[in-house]
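Enquirer: Okay, predicted coordinates and the sequence, questions at the end:
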Amino acid sequence: MKTRSKFLLTAFLFIGYAATSQTVTQALAKINTEGFQKSQVMNLITDLSDLYGPRLTGTDQYYTAAEWAKKTMENWGMDKVYFEKYCDDCMGWEVKSFNVEMTEPAYMKIQAYPYAWTEPSNGVQIGDLVWIESYADMELVKKQWSGKLKGKTILMGSAPKQNMLFEPLSKRYTEHQIKKAKKSISPTPDNALNSNAGDIDTIEDLEVIFEKYKRKDDVFFAFLKTEGALGILGATPLFPGVIHPSGTYNYRESDVKPMPYFAIAPENFGKLKRLIDREITPKIKFNLDAELYLKPENSVNILAEITGSDPKLKDEVVMIGAHFDSWHSASGATDNGAGSAVMMEVMRIIKASGLKPKRTIRMALWGGEEQGEIGSLAYAKNHYGKVKETTRKKEVEKISAYLNMDNGAGQMRGIYLQGNEAVRPIFQQMLEPYAYLDVNTLTIENTNFTDHEVFDFYKIPGFQIIQDPLNYNTVTHHTNLDVLEYVPERDMMVNATVIAALVYQIAQEDLRLPREE
C-alpha cells in the first residue's frame, strides 16, 4: 500500500510538473511566434524616430510623441493607458534655425548644434574668437579675462586629440568580456561590461551628483554675460565629425539660461585652436533662433497595463520601462527610442498572444531621465514614499520586479543583477529557452545612471538589461547621429521577444522575486 501510494504521489507530481512545463512552453511558443514572425517593433521605432523625434524634456514634441504612444497602446487593447505628470517647472526649448561660420582668415562652415536651453542670439552676431582652456579656477579666469571679452566668442576647452580611427566604431561584447562578467563576485569595482558601475548607495547621492553637475557651468556663464561675450563654442572628442550637444541642464523655470552655446565638430575645433596658437584670430559669425516656453502639461510619464488574471495576485505588478525623452540634435533613435519601442512591443506581444498573466504587467515610459531621472523619481516618490523618509507606502510590496532598457539598440546579452544574488537561479531558468540567442548572461555587477536604480533604492528588485554596445558610445549617444540608421532590426526583435517571455514568466511565479539582502 505504501509503495503504491508513493508511486501515485510521484506520478501525480510528475504529471503536475509536466503540465506546468507544457503550459510555459506553449506560452513561450506563442510569444516567439508573435515576436519573431509578426513583429511590429521596427514600425514602432521608425515612427518614434522619424515622426516623433526628438523628444526633449518639457517640449511640445515630447508631448506629441507621448500622445502617439498612448493612442497606439489603446488601439492594441491595453487594459489601461494613462499619463502621470512629473514636473511643473521644466521648460520647453526648441530650435527654429541656427548657423555657425568662420569668416576670417578664410571661410569655413562650422559643423555645429546648439546646446539645449540656451538663449537665442537676437540676430546675427559677429566677433573675434578667443580661447579659454578651463574655468575650474574662476578666480584665475577673472584675473586673466576681465575687461577683455566684450564682443568676443569663446572657444572653450582642450583641443580633441588626433584620432586615426584604427579602432572599430561598432562592437559587440567579446566572449572574454561575457565570461569575466559571469564570474564577477562583486557588484561595483571592476565592471567587465560597463563603465557606469558605481558605488552610489542612495538616490540622495544621485540627486546631489546630478545637481552639482547641472550647476557646474553657472558661474562661468554668468561671468561671460557680465563681460559682454557673444557666445561659446565647445567640442567632445567623438570622431569622425560627430557633434555631441548633451546639456546644458538649465531646464527649470528658475534656472538662469546660458548665452548661445554650440557644440562643434572636433575637427573644426582643432583648426580653430591651431589658428589661435599661431596668433591668427578667427572671426566667428553665428545666429540662433530658439524658443523657450513653459507648459507643465508636457511633462508626463506614459503608463500602460495588462491587468492580472489571478484573483489573489492581480494586485501585484511586474514593471518594465525605458526613458522616452531624448536630446534634441537628432531623432533619439538609440537613446532611447529603441528601449521605448522594445517595451511597447513587449506589451503588444503579450496582449496579441492572448496570454493571461497572473500578475498585472505595467509598462512605464519615463520623461526627464536625461535630467537626472526626474520622471521615474517623481513616480517613485508619489507611489512608494519620499526619498528621505524611512516609512514606505504599501505599494512598494506589490511590485515583484522592474526591468529597464537604456543602453542603445544592441542585442540583449543578459541582465545586471544589481547585487541581488537571490534572483540568479530564477533568471537562469527563465532565460534557458533562449540560450541559443546568447541572451542569458547574468552578472552580479550593477550599472548606474538610468531609471532602474530608482527602484533599486526603494528595495524593489530593479534590473538593467545588458546590451551589446554597437556604436552607442562612439557614434550615437547624445549626438547628432542618434538616428534610425543605427538601429538593427534583428537585435530589436530579439530584445522585445525575450523580455516579453521573461516578464510573462515573472508574472506567473507563485511568489514575488526576492528582494536584495
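Expert: Thanks, I have it. All values reported here derive from a predicted model rather than from experimental measurement. Residues are numbered from 1 along each chain as shown.

Enquirer: From now on I want contacts and neighbour counts done on CA atoms only, so please keep to that.
Expert: Will do.

Enquirer: buried set for the longest helix anywhere in the chain?
Expert: When secondary structure is assigned using DSSP state H, the longest helix within the chain turns out to be helix 2-32. For helix 2-32, burial by neighbour count (16 or more other Cα atoms under 10 Å) applies to Val24, Ala27, Leu28, Lys30, Ile31, Asn32.

Enquirer: Take this one as well and set it beside the first:
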Amino acid sequence: MKSKTKILSFLFLFSTAVFFAQEQDQVVQDIINEANTNSKLKEIGHELLDVVGPRLVGTPQMRNAHDWAVEKYKSWGIDAENQQWGTWKGWERGITHIDMVSPRLRTLVGRQLAWSPSTGKKGVTAEVVILPEASDSLEFKKMISSVKGKFVMISMPQPTGRPDDNWEEWATEKSFEKMKAERDSLDNLWDTRMENTGYGRRELPKALENAGAAGIITSNWSRGFGVNKVFGAYTEEIPSIDISLEDYGLLYRLAENGDQPEIKVVAESKDLGEVPTFNTIARIEGTEKPEEYVILSAHFDSWDGATGATDNGTGTMVMMEAMRILKEVYPNPKRTIIAGHWGSEEQGLNGSRAFVKDHPEIVDNLQALFNQDNGTGRVVNLSGNGFLNAYDYLGDWLNAVPDEISDRIETHFPGTPGRGGSDYASFVAAGAPAFNLSSLSWDYWNYTWHTNRDTYDKIVFDDVQDNVILTAILAYKASEDPEKTSREQRVLPVDRRTGEQMTWPEARDATRRGGLD
C-alpha cells in the first residue's frame, strides 16, 4: 500500500512539474505570438520620432517625450511616472536658415548647434574667414583680433566628400592611397593649426567670441554621403552653426582664394533658464518577490541634429514594446519589472547614475538589467560584464529564446565590466548584474550615431522586433528564476595597454545641474 502511495505521489509531482514547465513554455510562446502578430513598434516609433521628435536634455521636446511615455504606459495599464533627478540649461531650437550672399547667392545646408545663442529674427550677415594660422600661441594672440565681425571656420576642409567604401569600389589603388595620404597630411596640418592657438577645441570658440567674432562655423563630417555629427555649442553670445561638407568646402575655398564670401545666418532659439530633468520609470509589480527587480533599460534623450531614431529611439521602442507584451501575457510577474527611460545619457549617463544613487534599495535587489543602445540592428553580442557566474543564469535564460534569435548572439563569459558608453555601466559600477544587448552596426557609427540622418526611415523593424522578443523573454525568465543572481566578480586581468591590474569601475553620481555653471 505504501509503495502504491509513493508511486501516486511521484506521478502527481511529475505531472505537476510537467504542467508548470508547459505553462512556462506557453508564456514564451505567447510573447513570440504577441510580438509577431500584434506589434505596436511602428505606432510607438511614429509617435515618438515623428510627433514628439528629438529629445535634447533641457528642451520642451524632452519634457514632452517624458509625458508622452507616461501616458502611453498608462494606456496599456502600466503604472509610470516621471522622476526628477536634477536640472539643466533650458533651450529650445528655432528656425535655422543659412544663405551665402556673396560672391553669389546660394542657400546652404546647415543648422545651429544645441544650446547655441540666438541671432534673433533679423539674423547676422558677415564675411567668412578661416581660423588664423599662427606659429604658436603668442602669435595667435596677436592675430586673433582679425576675426572681429567675421564668421570663423574652425574645422578642417575635407579633400573628398565620398566615403572610403566608395573609393574602394571605384578608384584605382594608386588614387585611393594618394587621397588618404592627402587627408592624413591635412589632418596633421589642421591639428597643428589648432594646437598653435593655445586653446582646446572646447575653449577656442569662446576665445574667438571674446575677440569679437560674429559666429562660429564647424563641419563635423561623419564619413558618409550627406552626414554630419551635430553636438553642442560652446559660445554664450554668438551663434555656432554646423554646415554640410559640401557647403563648408565651398566657403573654405572661396575664403582661401581671397573671394571674401559673406553669409547671412538666421538661427533663432530660446534660452529657457533652469529647467527640471527627469527619468521616466514604468513598473509591473511583482507578486511573490516584489522587492526584487528586473530592469529594462534604454536612454530616452538624444542629440537633436535629427530625431534620434537609432540613438536611442530603437532602444526605447524595444523596452516599451517588451513591457506592453509582458503586461499582456505575463501580468503577474514573480519579481517587479521596471522600465527605466533615462535622461541625459548623452552628457555622461546622468539619468541612470542619478537613479543608482537615489534608489539603492532597487540596485541592491536587482536580479538583472538589460540595456539596448546601439542602433537598429539585431542583437549579436552579450557579455557577462565581469560577473563570475553570469553564464549560469544568462545561459539558462537564453535557452528559452528561439534559436533563430539566440544562435546569432555571441556570448563572452565572464567578460570584463563595462565602463561607459551606455547606462548599463552605471549599474555595473555599483556591483549590480547589468548587461548590454549589443547589436549589428547597420553603419551606425558613420550614418546615424549623433548625426543629421538619424531618422525613422533608418529603422529596420524586423531586427527591432527580434530584439523585443529577446528582451521580453529574458525579462520573464529572470523574473521567474527561483534563485537570486550571483554578484560575485571575477579577478580582472592585467590591462595590456598599461600593464597594470584592472580594477572594477567606481560608481559616480550624476551631473545634477547641467550647462548652468
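Expert: Received, thanks. This structure is a prediction, so every number in the text was calculated from the model and none was measured.

Enquirer: How close are the two chains, by TM-score?
Expert: Scored against TM-score structural alignment, normalised by the length of structure 1, the superposed chains reach a TM-score of 0.80; 451 aligned residues with a Cα RMSD of 2.9 Å.

Enquirer: one step back: pipe the buried residues of helix 2-32 of structure 1 into CSV and attach distance to Trp366 of structure 1 per row.
Expert: Output for the buried residues of helix 2-32 of structure 1, formatted as CSV (distance: Cα to Cα, whole Å):
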residue, distance to Trp366 of structure 1
Val24, 31
Ala27, 29
Leu28, 28
Lys30, 29
Ile31, 25
Asn32, 27
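
Enquirer: Return the member of those nearest to Ile374 of structure 1.
Expert: For the buried residues of helix 2-32 of structure 1, the residue nearest Ile374 of structure 1 by Cα to Cα is Ile31; the value is 33.0 Å.

Enquirer: Distance check, the closest one against Leu8 of structure 1.
Expert: When distances are taken as Cα to Cα, to the nearest Å, Ile31 of structure 1 and Leu8 of structure 1 turn out to be 34 Å apart.

Enquirer: end to end, how far does stretch 422-434 of structure 2 reach?
Expert: When the termini of stretch 422-434 of structure 2 are compared using Cα to Cα, they are 11 Å apart.

Enquirer: what's the answer for stretch 110-129 of structure 2, then?
Expert: Terminal residues of stretch 110-129 of structure 2 lie 17 Å apart, using Cα to Cα.

Enquirer: do stretch 233-245 of structure 2 as well
Expert: Between the start and the finish of stretch 233-245 of structure 2 there is a gap of 18 Å, counting by Cα to Cα.

Enquirer: same check, this time on stretch 215-234 of structure 1
Expert: Looking at stretch 215-234 of structure 1, the gap from its leading to its trailing residue is 17 Å under the measure Cα to Cα.

Enquirer: Going by distance to Gln177 of structure 1, which of the buried residues of helix 2-32 of structure 1 wins?
Expert: In terms of Cα to Cα, no member of these lies closer to Gln177 of structure 1 than Asn32, at 28.1 Å.

Enquirer: how about that closest one, what's its partner in structure 2?
Expert: Residue pairing (TM-score structural alignment): Asn32 of structure 1 is matched to Ile32 of structure 2.

Enquirer: count of neighbours near the closest residue in space to its match that isn't next to it in sequence?
Expert: The spatially closest residue to Ile32 of structure 2, leaving aside those adjacent along the chain, is Ile469, at 6.0 Å (Cα to Cα, 6 or more residues apart in numbering). The burial count assigned to Ile469 of structure 2 is 26, neighbours taken as other Cα atoms under 10 Å.

Enquirer: Look at Ile469 of structure 2 and tell me its secondary structure.
Expert: For Ile469 of structure 2, the secondary structure call by DSSP: H, G, I helix; E, B strand; the rest coil comes out as helix.

Enquirer: Verify the contact between it and Ser39 for me.
Expert: No. The pair Ile469 of structure 2 and Ser39 does not pass the contact test of Cα atoms under 8 Å, sitting 10.7 Å apart.

Enquirer: The residue nearest to Ile32 of structure 2 -> structure 1?
Expert: For Ile469 of structure 2, the equivalent position in structure 1 is taken to be Thr497, counting by TM-score structural alignment.

Enquirer: Surely the match of Asn32 of structure 1 touches Leu470?
Expert: No. Counting by Cα under 8 Å, Ile32 of structure 2 stays clear of Leu470, with 9.1 Å between them.

Enquirer: Geometric centre of structure 2: which residue is closest?
Expert: Here the mean C-alpha position of structure 2 is nearest to the C-alpha of Asp311 (Cα atoms, centre = their mean), at a distance of 4.1 Å.

Enquirer: check contacts around that one.
Expert: Listed by Cα atoms under 8 Å, 6 or more residues apart in numbering, the contact set of Asp311 of structure 2 reads Ser302, Asp373, Asn374, Gly375, Thr448, Trp449, His450, Asp454.

Enquirer: Farthest pair within those?
Expert: Of all pairs drawn from the contacts of Asp311 of structure 2, the greatest distance, 13.5 Å, lies between Asp373 and Asp454 (Cα to Cα).

Enquirer: Report the set of residues contacting both of these two.
Expert: With contacts defined as Cα under 8 Å, 6+ apart, the residues shared by Asp373 of structure 2 and Asp454 are Thr310, Asp311.

Enquirer: how about the helices of structure 1, start to end?
Expert: Secondary structure of structure 1 (DSSP H): helices at 2-32, 41-46, 60-75, 138-145, 175-183, 203-214, 218-227, 266-277, 338-352, 374-384, 424-431, 452-457, 489-508.

Enquirer: Any idea which of those helices gets closest to Val130 of structure 1?
Expert: Proximity to Val130 of structure 1 (Cα to Cα) singles out helix 266-277 among the helices of structure 1, at 7.5 Å.

Enquirer: What is the corresponding segment of structure 2 for the closest one?
Expert: Counting by TM-score structural alignment, helix 266-277 of structure 1 sits on residues 245-256 of structure 2.

Enquirer: Identify the residues contacting that stretch?
Expert: Contacts of stretch 245-256 of structure 2 with the rest of the structure, by Cα under 8 Å, 6+ apart, involve 108-109, 128-130, 153, 157-158, 161, 218-221, 226, 228, 260-261.
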